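Peer 1: pasting the structure only:
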C-alpha cells in the first residue's frame, strides 16, 4: 500500500484536511503582504528643502524665494538658495528662478503629508542623497527571503514542518512588531531581514504541510487555491493602507495577527510523511490515527499497523536524491534553462509591482489595477497552453511581456494612461509565462524532483509577486 492509499484510508480530503487548509491559508493572506508593503510604508511624498529656522513662512512669497525651480518650473526637491532671491520667478522652462548660489537642504525637508502622514522616508529623511536607502531596505528584505528559503527547507527536513512553521509565525510577529517600533533605519533593516526569513519559512512550511496531508488527486486544487491567495491579499493591502496611512500602524496591522496563528499552530498535526521518512513509524502511526479520528474514520485508523507502514517507508527510502537527478545530462540541461528564466521573470515582475508610485496616479488605485489583472491573464495563459502548447505559449508570453514593459519605459511621462496600460499588460504576460513554466516543471521533472523543485519554486514565486498559480 502506497502512502497515498493510507491518506485515502484515513479520510482523504476530510474534516481534518479542510480545517487545516483554512487555518494555514488565512495567515498567507497577510504573509505575502510584507513583500510589497514598502510600496506604502516607504512611499516618497512630494518634498522640498526647509528654509532656515528664522524664516517667516507666513509672508507671501517668502518660501518661493528660497526654492530654485527645475526645468518644468517646479520647486527643486534637493536644493535651497543660500539666501532668498527677491523679485518675480522666471517663466516655466528655465532652470531656476534666480541666479543665487544653492546648497543641498542643510535644514532638512518639508513633506506633503496629504496622502501619507508618515512613512520611513519622512521619518528618517530617506530622500535626495539618501534615497537609495529605500531600495536597500527592500533588498535586505529579499536577502532575508533568500536565506530563509535555504534554511527553512533544511530545517523542515531535520526538525519537522510543524516546528519550522510555528517558529516562523513567532518570528513574523516579533520582527514585524519590532519593525513598527524601530527607532532608526538600521534597526528597521535588521527587522526587515528577519521578516524575510520568517515569510519564507512560513509560506513554504504551510504549503508543504498542506501538500503532505492531501491525497495526490487533491493537490492540483490546492495549487490553484494558493495561486489566488496573494491576489486577495494584495487587494486587501490597498484598503488597509488607505485606512491606516501611518506606516507604523500599517506595519503592526500586518504583523500582530500572527500571534494568534502562532498559538493555534501548535495544535496542528505533524506530517506523517515526514515522520515516516525518518523511520519513526510509531509517530507516523499516531499521526495517521489522530487524523482518522478527526475525520470520523476511527475504525479505518485502528486497522493501521507499523508493519503496514513499513511498505510505504521502503518506497520513500528508495527515491533518488536531487543531486542524483542532476547527474542526468537531460535534467541538467532542463535545470540550466529553467533557472535563468525564473530569475528574469521574477526580476521583471518584481520591478513592475514595486514601482507603483512612478506612474504618478493614486497609489491605492494603482495597487488595485496591478492586482486585478492577474486572474484574467492566468486563465488566458491556461487556455493558450491547451490550444497552442507549452512551448509556443512560453515563448510568446515572454516576448510580449518584454515588448510591453520596454514600450512602457519609452512612453513619455505625461502619457499616464498609456504607460499604465502597457505596464499592466506586461505584468499579465509575465503571469502567463510563470504559470506555463510551472506546467513545464510538473511535466518534465521526475516525480521526486518535481515534488521538491515545484514546492520550493512556488514558495519563492508567491513571496515576490502578487499572484501566481500552480
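Peer 2: That came through fine. Predicted model, so just to flag it, every value in this text is computed and none were measured.

Peer 1: Please make it C-alpha for all contacts and neighbour counts, starting now.
Peer 2: Noted.

Peer 1: Run through the helices of the stretch 251-400 of the chain in chain order.
Peer 2: Along the stretch 251-400 of the chain, the stretches classed as helices by DSSP state H, counting those that start in this stretch are 258-265, 272-277, 281-294, 298-302, 306-317, 322-326, 329-353, 363-372, 374-387, 390-410.

Peer 1: Work out the gap between the fourth one and the centre of the chain.
Peer 2: If I follow you right, that is helix 298-302. Offset of helix 298-302 from its chain centre (CA atoms, centre = their mean, to the nearest Å): 41 Å.

Peer 1: Could you list the buried residues of it?
Peer 2: Buried residues in helix 298-302, counted by 16 or more other CA atoms under 10 Å: 298, 300-301.

Peer 1: can you check the first one too?
Peer 2: For helix 258-265, a neighbour-count test (16+ other CA under 10 Å) marks 258-259, 261-262, 265 as buried.

Peer 1: go on, the third one?
Peer 2: Within helix 281-294, the residues that qualify as buried are 281, 283-294, counting by 16+ other CA under 10 Å.

Peer 1: In JSON lines, list those residues along with distance to residue 199.
Peer 2: Below are those laid out as JSON lines (distance: CA to CA, whole Å):
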{"residue": "281", "distance to residue 199": "31"}
{"residue": "283", "distance to residue 199": "28"}
{"residue": "284", "distance to residue 199": "28"}
{"residue": "285", "distance to residue 199": "31"}
{"residue": "286", "distance to residue 199": "30"}
{"residue": "287", "distance to residue 199": "27"}
{"residue": "288", "distance to residue 199": "29"}
{"residue": "289", "distance to residue 199": "31"}
{"residue": "290", "distance to residue 199": "29"}
{"residue": "291", "distance to residue 199": "27"}
{"residue": "292", "distance to residue 199": "31"}
{"residue": "293", "distance to residue 199": "32"}
{"residue": "294", "distance to residue 199": "29"}
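
Peer 1: Tell me the one among the residues you listed nearest to residue 452.
Peer 2: Nearest to residue 452, judged by CA to CA, of the buried residues of helix 281-294 is residue 284 at 20.8 Å.

Peer 1: picking that back up, for residue 104, which of the helices of the stretch 251-400 of the chain is the nearest?
Peer 2: Using CA to CA, the nearest of the helices of the stretch 251-400 of the chain to residue 104 is helix 363-372, at 28.3 Å.

Peer 1: second one coming, line it up with the first:
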C-alpha cells in the first residue's frame, strides 16, 4: 500500500510513536476502568429486612442484656433454603416460639411473612456504600440494577455508531479529545447524582464516550506503525487494559464509598486533556480523505521528531501525489455506510465480524461483569487478572506473530471456553484452584478482545475503517448488553449460564477460521484494496494448484 512507503521514510517506530503511544496507553488504562466500574460501585452486598426490635437503637439497647443479636434475628427474619436469613421478607409478628424449637415439626403452622416495608439493613464489611444501597436496588427493585447496566451498554452502542461516522468525518484526534472531555464531565457529575434516573442518564452519556476513546486511540497507534509492529501495539493495548484493572482494583479497595470511587476514576481524566494538544493526527487518514497538504505537514513533523534529517527534501507534494494516486481518486467520493455492503469481499468480512464479535462478547462480558457470582474475592480477582494479563499479553504477541491471527483466535477462544466449563465443574472448597482458573479465564478474555481488535483493523480499509468498526461495535455491544440476561437461567441451574458462555466461545473459535489471514500484510486503505487483495490471494491459490497438477 502507498502509505507504507511514506511511513518508512519518516520512521514507523521512533521517538514520535513511542511518546504518542505511551500517552494513549495511559489514557486507555484509565478509561477502560469505567467499563468495569460497576463491578464495585453497583456491587450487591448482603442484606436483610429492617426490623424494629433489632435495628431500632432504643429497643436494641434495652434488650441487649436479655437476648443476643442472633436470637433477635431468629424471631424476626425467616430462614431460606440454605438456613440463612431471608433477604427480602420478615415475619409479620415476632416468632418467640422459635427460640424453643430444637427441630422441625410438621404440625407447626408456617408463620406469615411480609416484604421489607421499612427498608433494608446492608452488610458494610466490604462496601460502605454502593448504588444498590443508595437507592435500595434489591428484591423487587433488583431488576433496576440490570436496567442501569443495560442503559450504559446502550450508550456504548450509540457511541460506537456516532464515533465511527465522526472519526471518519472529522479525524481521530478531535473525536478523542472531545470524548475525553465528555467522560471527565459526566463521570464527575455521576458521583453527585441525586436520584436513580439522573444516575442512569449520566451513565448513558458516559457510555457514549468510552469506546470512541478506546477505538480512536487505537487508530492513532495502528495507523502510525508498520505491519510488523502492529501485534506489538495490540500487546501493549492489552497490557494497558491489565494495568487499568489493577488501578481499578486498588482504587476500589481504597475507596469503599461509591461516590468517592467514581470521583477517583473520573477527575484525573481532566488532566489527560492537556497533552492532547501535542498529539498528531493520522497522516494516513488525512491523505485518504483528500487532505494531502495537512498530511504532508504532519509527516514532516513526525520525521523531525524521529530524527530523520532533510525530511523536507524527501517528502514533497509530488511524492505524496505519486505514491497515493490510487486513493486520491477514491477520496473524491465520500464513502458511506452503504459502501460497507456493496462489494462482495467487504460485505462478507462485515457479516462475519459482526456475528463473531457479537457471540464472543456474550462470553467475555458474561465473565467480566459476573465475577461476584463466582463467590470469589472481587478485589483479588480483578487485581490478579490485571497483573497476569501483562506478561500474558507479551507472550500472546509472540504467539500472534508466530501462528497468525486465525489460529491464534481459534486457540484462545477454545481455551477460554474450556476454562469456563472447568470452573463450574470444580467444587467450591478448592478455592485456590478456583481463583487460578478464574484469573486465567479473565486474562484470556482480555487478550481475545485485543487480538480481535487488531484482526478487525487489519481487515477494514482506512477510508471507512472508523464507521466499519462503529457498525461492528453495535453488534459487539448488543452481545455485551444481552450477556447479563443469561444469568436469569440460574433459576433452572446455577451452571447453565456458564455452560452457554463456554460453548459459545468454542463455537466462535471454530468460526474464526472463516476470516482471512492478515499476518504481516499492510493495512488496506481503500475498499478496492480489500477486493484486490482477495482476488490476488484467490488467483495465487489457483496458480499454486495448477503448478502442483502440471509441474512441467
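Peer 2: Received, thanks. Treat the numbers as computed from the prediction; the structure is a model and nothing was measured.

Peer 1: Next, the TM-score between them, please.
Peer 2: The TM-score (TM-score structural alignment, normalised by the length of structure 1) is 0.84; 464 aligned residues with a CA RMSD of 3.8 Å.

Peer 1: which residues in structure 1 form strands?
Peer 2: 47-49, 80-81, 102-103, 109-111 (DSSP state E).

Peer 1: out of these, deepest packed?
Peer 2: The highest average neighbour count among the strands of structure 1, using mean count of other CA atoms under 10 Å, belongs to strand 80-81 at a mean of 24.

Peer 1: give me the stretch of structure 2 that that one matches.
Peer 2: Using TM-score structural alignment, strand 80-81 of structure 1 corresponds to residues 90-91 of structure 2.

Peer 1: quick one: the matching stretch to chain centroid distance?
Peer 2: With CA atoms, centre = their mean, you get 42 Å for stretch 90-91 of structure 2.

Peer 1: Mean per-residue distance, it versus structure 1.
Peer 2: With mean CA distance after the TM-score superposition for structure 1, stretch 90-91 of structure 2 departs from structure 1 by a mean of 1.3 Å once superposed.

Peer 1: what's the burial count for residue 132 of structure 1?
Peer 2: 11 (other CA atoms under 10 Å).

Peer 1: In structure 2, what sits opposite it in the alignment?
Peer 2: Looks like residue 132 of structure 1 aligns to residue 143 there (TM-score structural alignment).

Peer 1: residues touching the aligned residue in structure 2 for residue 254 of structure 1, list them.
Peer 2: In structure 2, residue 254 of structure 1 lines up with residue 265, judged by TM-score structural alignment. By CA atoms under 8 Å, 6 or more residues apart in numbering, the residues touching residue 265 of structure 2 are 30, 33-34, 187, 248, 251.

Peer 1: Could you rerun that using 10 Å?
Peer 2: Applying CA atoms under 10 Å, 6 or more residues apart in numbering to residue 265 of structure 2 gives the contacts 30-31, 33-34, 37, 184, 187-188, 247-248, 251-252.

Peer 1: and what of residue 94 of structure 1?
Peer 2: 69-73.

Peer 1: Save these as TSV, and put in neighbour count and distance to residue 116 of structure 1 too.
Peer 2: Shown next, in TSV, are the contacts of residue 94 of structure 1 (neighbours: other CA atoms under 10 Å; distance: CA to CA, whole Å):
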residue	neighbour count	distance to residue 116 of structure 1
69	24	24
70	17	24
71	13	26
72	13	24
73	17	24
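
Peer 1: Please tabulate these in a markdown table and include distance to residue 464 of structure 1 as additional columns.
Peer 2: As requested, the contacts of residue 94 of structure 1 are exported to a markdown table (distance: CA to CA, whole Å):
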| residue | distance to residue 464 of structure 1 |
| --- | --- |
| 69 | 38 |
| 70 | 36 |
| 71 | 37 |
| 72 | 36 |
| 73 | 38 |
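
Peer 1: Out of the helices of the stretch 251-400 of structure 1, the one nearest residue 212 of structure 1 is which?
Peer 2: helix 272-277 (6.5 Å).

Peer 1: with structure 2 superposed, average distance for the closest one?
Peer 2: Averaged out, helix 272-277 of structure 1 is 2.3 Å away (mean CA distance after the TM-score superposition for structure 1).

Peer 1: Pull up the gap between the residue with the largest distance to the centre of structure 1 and residue 64 of structure 1, please.
Peer 2: Using CA atoms, centre = their mean, the residue of structure 1 lying farthest from its centre is residue 87. It sits 51.6 Å away. According to CA to CA, to the nearest Å, residue 87 of structure 1 and residue 64 of structure 1 sit 10 Å apart.

Peer 1: rewinding a little: ok, the contacts of residue 94 of structure 1 vs residue 365 of structure 1, which is closest?
Peer 2: Proximity of the contacts of residue 94 of structure 1 to residue 365 of structure 1 (CA to CA) peaks at residue 72, which lies at 26.2 Å.

Peer 1: neighbours around residue 475 of structure 2, how many?
Peer 2: Residue 475 of structure 2, neighbours per other CA under 10 Å, totals 22.

Peer 1: Could you do residue 202 of structure 2 as well?
Peer 2: What residue 202 of structure 2 shows, counting by other CA under 10 Å, is a neighbour count of 24.

Peer 1: residue ranges for the helices of the stretch 451-552 of structure 2, please.
Peer 2: Per DSSP H, counting those that start in this stretch, the stretch 451-552 of structure 2 carries helices over the ranges 465-482, 496-511, 527-549.

Peer 1: Can you tell me which of the ones you listed is packed in deepest?
Peer 2: Most buried among the helices of the stretch 451-552 of structure 2, given mean count of other CA under 10 Å as the contact rule, is helix 465-482, at a mean of 24.

Peer 1: Summarise which helices and strands that helix is packed against.
Peer 2: Secondary-structure packing of helix 465-482 of structure 2 (3 or more CA pairs under 10 Å, 6 or more residues apart in numbering; DSSP states H and E): helix 143-170, helix 196-222, helix 344-368, helix 431-459.

Peer 1: average distance between the first one and structure 1?
Peer 2: Same thing as helix 143-170 of structure 2. Once fitted to structure 1, helix 143-170 of structure 2 is off its aligned match by 1.2 Å on average (mean CA distance after the TM-score superposition for structure 1).

Peer 1: Okay, buried residues for that helix please.
Peer 2: 144-146, 148-169.

Peer 1: What lines up with residue 191 of structure 1 in structure 2?
Peer 2: Under the alignment (TM-score structural alignment), residue 191 of structure 1 maps onto residue 202 of structure 2.

Peer 1: One more: residue 305 of structure 1?
Peer 2: By TM-score structural alignment, residue 305 of structure 1 lines up with residue 316.

Peer 1: What about its match, how many residues nearby?
Peer 2: Residue 316 of structure 2 is flanked by 14 other residues according to other CA under 10 Å.

Peer 1: Tabulate the strands of structure 1 (JSON lines), appending distance to residue 454 of structure 1.
Peer 2: Formatted as JSON lines, those follow (distance: least, CA to CA, whole Å):
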{"stretch": "strand 47-49", "distance to residue 454 of structure 1": "45"}
{"stretch": "strand 80-81", "distance to residue 454 of structure 1": "54"}
{"stretch": "strand 102-103", "distance to residue 454 of structure 1": "54"}
{"stretch": "strand 109-111", "distance to residue 454 of structure 1": "45"}
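
Peer 1: Thank you kindly, that will do.
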